[in-house]
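Engineer: Any chance you could fold what I've pasted below:
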Amino acid sequence: MLQSCAPKVSESYDEKNGYTGSISISGAFALYPLAVLWAEDYKKTNPNLRFNISAGGAGKGIADVLTDMVDIGLVSRDLHPQELEKGALPIHVAKDAVIGTINSDHPDIELILTRGFTQEELKQIFLEGKFKKWNEIDSRFSDTAIEVYVRSDAAGAAETWAKFFGANQEDLKGIGIFGDPGLAQAIKENPKAIGFNNLNYVFDLKTKKTSDKIVAIPIDLNKNGQIDPNEDFYQHLDSLTHAVATNVYPSPPARDLTFVIRSNKQSNLLKDFIRFILNDTEQSYLLENGYVPLDKETIIKELEKLNASELQVN
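Structural biologist: You can find the predicted model right below:
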């Protein structure tokens, strides 16, 4: 059982019980479910270890780790140069994607799923605020108002979605909603709305299909006005994660998910936990949980990065 408020204690290690101590983690909603799973697995061989894990957005995660509030920040966007200058050390641990979302009861849902939207049309919706009604995008759509939902918190999903259009989160236009769960719920409650979410807040992990009242918006990659068979991978989680893994789904909004630690605030415990989540066993079940595992080359690169930082610290 994970502890909700684990006090900070000095770490120790013995061969029988593994590590004793605590690890505090906060940040991206996208990485939160994975962090919980990995913590539970790690505790199987380190039963006296305590975890304090919270989700509050990527912005909070990076701020918390840089101010020594937590040991690990969960970040779902690229790090900014000033964050690296302050000592942030990013270790990629998985991949996922941000996808456009819409209510399944939208009056034009059938046409949207067969037609899709181009990158430029999505840019005009989320960045330029060009369209006020759906039929301004396509005359076949209904004469109803568009309600655009974006994130109100500093979020990796929003930053990645904006980067798809060559912009920053602050450039997105729409009604601000806090958190991935909140934005997904807002879409489910409004048939006229459009938004974006991380994969795990759109798909049901048991059925691998989209959750009730929300669907993924397909992107018309070749801009021919329809979703061709090779672009039609949004109905099932397995086909979408395969598209992310094979770079068919564009990056951004596909992205790396990252553990951020302080380059000068490491410990044997933190290094061991990160090595643990990069092993084959822990990476192998990411797909069944809606994430994309890292390839061997990337894992080697991330471990080398961690090992190089050890030489600077010890």
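
Engineer: use CA for all of it now, contacts and neighbours both
Structural biologist: Will do.

Engineer: List the contacts of the top helix by length along the chain.
Structural biologist: Criterion DSSP state H: the longest helix present in the chain is helix 296-313. Here helix 296-313 makes contact (Cα atoms under 8 Å, 6 or more residues apart in numbering) with 91-92, 263-264, 266, 271, 275, 278.

Engineer: Repeat the analysis, applying 7 Å as the threshold.
Structural biologist: 91-92, 263-264, 278 (Cα atoms under 7 Å, 6 or more residues apart in numbering).

Engineer: Stretch 141-161 now?
Structural biologist: Against stretch 141-161 from outside (Cα under 7 Å, 6+ apart): 28, 57-59, 75-77, 98, 107-108, 132-135, 168-169, 174-179, 192-195, 197-198, 252-253.

Engineer: quick one: buried residues of that stretch?
Structural biologist: Across stretch 141-161, burial judged by 16 or more other Cα atoms under 10 Å covers 141, 146-161.

Engineer: do the same with stretch 83-97
Structural biologist: Across stretch 83-97, burial judged by 16+ other Cα under 10 Å covers 87-97.

Engineer: All the strands of the stretch 51-200 of the chain, residue numbers only.
Structural biologist: Per DSSP state E, counting those that start in this stretch, the stretch 51-200 of the chain carries strands over the ranges 72-75, 88-102, 147-151, 175-177, 193-198.

Engineer: Which elements pack onto the shortest one?
Structural biologist: Read that as strand 175-177. Packing contacts for strand 175-177, counted by 3 or more Cα pairs under 7 Å, 6 or more residues apart in numbering; DSSP states H and E, involve strand 147-151.

Engineer: Distance from the strand it packs on to the middle of the chain?
Structural biologist: 17 Å (Cα atoms, centre = their mean, to the nearest Å).

Engineer: on that earlier part again, state the pair within the contacts of helix 296-313 that is farthest apart.
Structural biologist: N264 and L278 (21.2 Å; Cα to Cα).

Engineer: neighbour-wise, which of those two wins?
Structural biologist: Remark: of N264 and L278, L278 carries more neighbours, 23 against 14, as counted by other Cα atoms under 10 Å.

Engineer: And that one, how far from D78?
Structural biologist: Counting by Cα to Cα, to the nearest Å, the separation of L278 from D78 is 19 Å.

Engineer: same question, A39
Structural biologist: The spacing between A39 and D78, counted by Cα to Cα, is 24 Å.

Engineer: Please give the structure of this sequence too, so both can be compared:
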Amino acid sequence: MKSFLASLAAVLLLAVPLAARAGTVTVKGSDTMVILGQRWAEDFMKKNPNTRLQVTGGGSGTGFAALINGTTDIGMSSRPIKDAEKQKLGTLPNAAVTEVSVAKDGVTFYVHEKNPVQALTVEQLKGIYLGDITNWKEVGGPDAPIVVYSRENSSGTYVFVKDNVLDGEDFVSSAQTLPGTAAVVNAVAKEKNGIGYGGAAYAKGIKELSIKKGQEAIAPSAENIKSGKYPLARDLYFYLRARPSGELKAFIDYALSADGQATATKVGYFPVK
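Structural biologist: So this is what the prediction gives:
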């Protein structure tokens, strides 16, 4: 009987939002979104000093895992939820999985500032990341081996590139896996033959490649990403295990407000409205 009651208490505890249990709203997941989530949290707490927000990264997959095991209120993700994740969340007590698009981004491929290559097609990027293209001279660059940087498989950006650039195929085994977009940018900034990818907001100290489509080279600019013209534009999401209310709803409403979307623009992302 004690064991049964303990199990029942654990289930009921998971059904209660963390904010209601601890007086703190927790936000976890996408490394792409960490900078933005932290800025939103800082601004929101200035306007609402009685609310405390904790924002941490770890990757989109980590955010979904935290939602499933009840250790975060909001899961940040740079990719849509997978069917398996949605199914797991849907089996939890009182679950009503909620998806909120909070900003737009463009997955950008980075090269060293001195790399003469300005644009690549999606097929060329696929060739590089599958290991079929190994030298920059094959795509109009210098005669030098391509050093490939990638993200870990818990990253939403990793999943996005695998699905939308590699057509579901696996990354070349020689790709160097790094723990966050900032680490990818830092590596490419130091390696003149490197290539990496991540969110547009992180593209500092390196060169962003345009995507060639026919005769046109499409830059990851604000206009092209907001309009969807840039081929690798995407939405960024908040996910919740129930419909938001109280502090959770107030925070999401702020993120979607004119002030919140202006913050997204300042940080380097793009508004959804």
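
Engineer: returning to what we had before: dump the strands of the stretch 51-200 of structure 1 into a markdown table; add distance to I187 of structure 1 as well.
Structural biologist: Output for the strands of the stretch 51-200 of structure 1, formatted as a markdown table (distance: least, Cα to Cα, whole Å):
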| stretch | distance to I187 of structure 1 |
| --- | --- |
| strand 72-75 | 24 |
| strand 88-102 | 6 |
| strand 147-151 | 8 |
| strand 175-177 | 10 |
| strand 193-198 | 6 |
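
Engineer: so Y237 of structure 2 makes contact with M76?
Structural biologist: Yes: contact criterion Cα atoms under 7 Å: Y237 of structure 2 and M76 qualify, at 5.8 Å.

Engineer: the more surrounded of these two?
Structural biologist: More crowded of Y237 of structure 2 and M76, by other Cα under 10 Å: M76, with 36 against 23.

Engineer: so what corresponds to the more buried one in structure 1?
Structural biologist: Aligning on TM-score structural alignment places M76 of structure 2 opposite L74 in structure 1.

Engineer: and R21 of structure 2, how many residues sit next to it?
Structural biologist: The burial count for R21 of structure 2: 11, using other Cα under 10 Å.

Engineer: Distance of it relative to R241 of structure 2?
Structural biologist: On the measure of Cα to Cα, R21 of structure 2 and R241 of structure 2 end up 15 Å apart.

Engineer: cool, R79 of structure 2 as well?
Structural biologist: 17 Å.

Engineer: what about the two, which has more around it?
Structural biologist: Higher neighbour count among R79 of structure 2 and R241: R241, with 26 against 19, using other Cα under 10 Å.

Engineer: The equivalent of the more buried one over in structure 1: what's it in contact with?
Structural biologist: Counting by TM-score structural alignment, R241 of structure 2 corresponds to R262 in structure 1. R262 of structure 1 sits next to 65-66, 87-89 when contact means Cα under 7 Å, 6+ apart.

Engineer: change it to 8 Å
Structural biologist: By Cα under 8 Å, 6+ apart, the neighbours of R262 of structure 1 are 65-66, 71, 87-89.

Engineer: Mind picking the two most distant members of the residues you listed?
Structural biologist: D71 and G87 (12.9 Å).

Engineer: so where is stretch 188-195 of structure 2 in structure 1?
Structural biologist: The aligned range for stretch 188-195 of structure 2 in structure 1 is 187-194, by TM-score structural alignment.

Engineer: chain center to that stretch: distance?
Structural biologist: For stretch 187-194 of structure 1, the distance to the chain centre is 21 Å (Cα atoms, centre = their mean).

Engineer: Of A39 and D78 of structure 1, which one has the most company?
Structural biologist: For A39 of structure 1 versus D78, the count of surrounding residues by other Cα under 10 Å is larger for A39: 21 against 14.

Engineer: Translate that one into the numbering of structure 2.
Structural biologist: Checking with TM-score structural alignment, A39 of structure 1 has A41 as its match.

Engineer: Just tell me which of the strands of the stretch 51-200 of structure 1 ends up closest to D238 of structure 1.
Structural biologist: strand 88-102 (12.0 Å).

Engineer: which strands and helices sit next to that closest one?
Structural biologist: helix 156-163, helix 180-188, strand 193-198, strand 215-216, helix 237-245, strand 254-262, helix 296-313 (3 or more Cα pairs under 8 Å, 6 or more residues apart in numbering; DSSP states H and E).

Engineer: Distance to L49 of structure 1 added to the ones you listed, as TSV?
Structural biologist: Formatted as TSV, these follow (distance: least, Cα to Cα, whole Å):
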stretch	distance to L49 of structure 1
helix 156-163	29
helix 180-188	29
strand 193-198	30
strand 215-216	39
helix 237-245	32
strand 254-262	19
helix 296-313	22
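
Engineer: Compare these and give me the one nearest P47 of structure 1.
Structural biologist: Shortest distance between P47 of structure 1 and those, using Cα to Cα, is found for strand 254-262: 22.3 Å.

Engineer: Let me know the angle separating that closest one from helix 296-313.
Structural biologist: In terms of direction (axes from the mean of the first three to the mean of the last three Cα atoms, to 10 degrees), strand 254-262 of structure 1 departs from helix 296-313 by 20 degrees.

Engineer: And strand 254-262 of structure 1, how far out from the chain middle?
Structural biologist: With Cα atoms, centre = their mean, you get 9 Å for strand 254-262 of structure 1.

Engineer: before we move on, what about stretch 13-22 of structure 1?
Structural biologist: In terms of Cα atoms, centre = their mean, the centre of stretch 13-22 of structure 1 is found 31 Å from the chain centre.

Engineer: neighbouring contacts of that stretch?
Structural biologist: By Cα under 8 Å, 6+ apart, stretch 13-22 of structure 1 touches 6-12, 45-52, 269.
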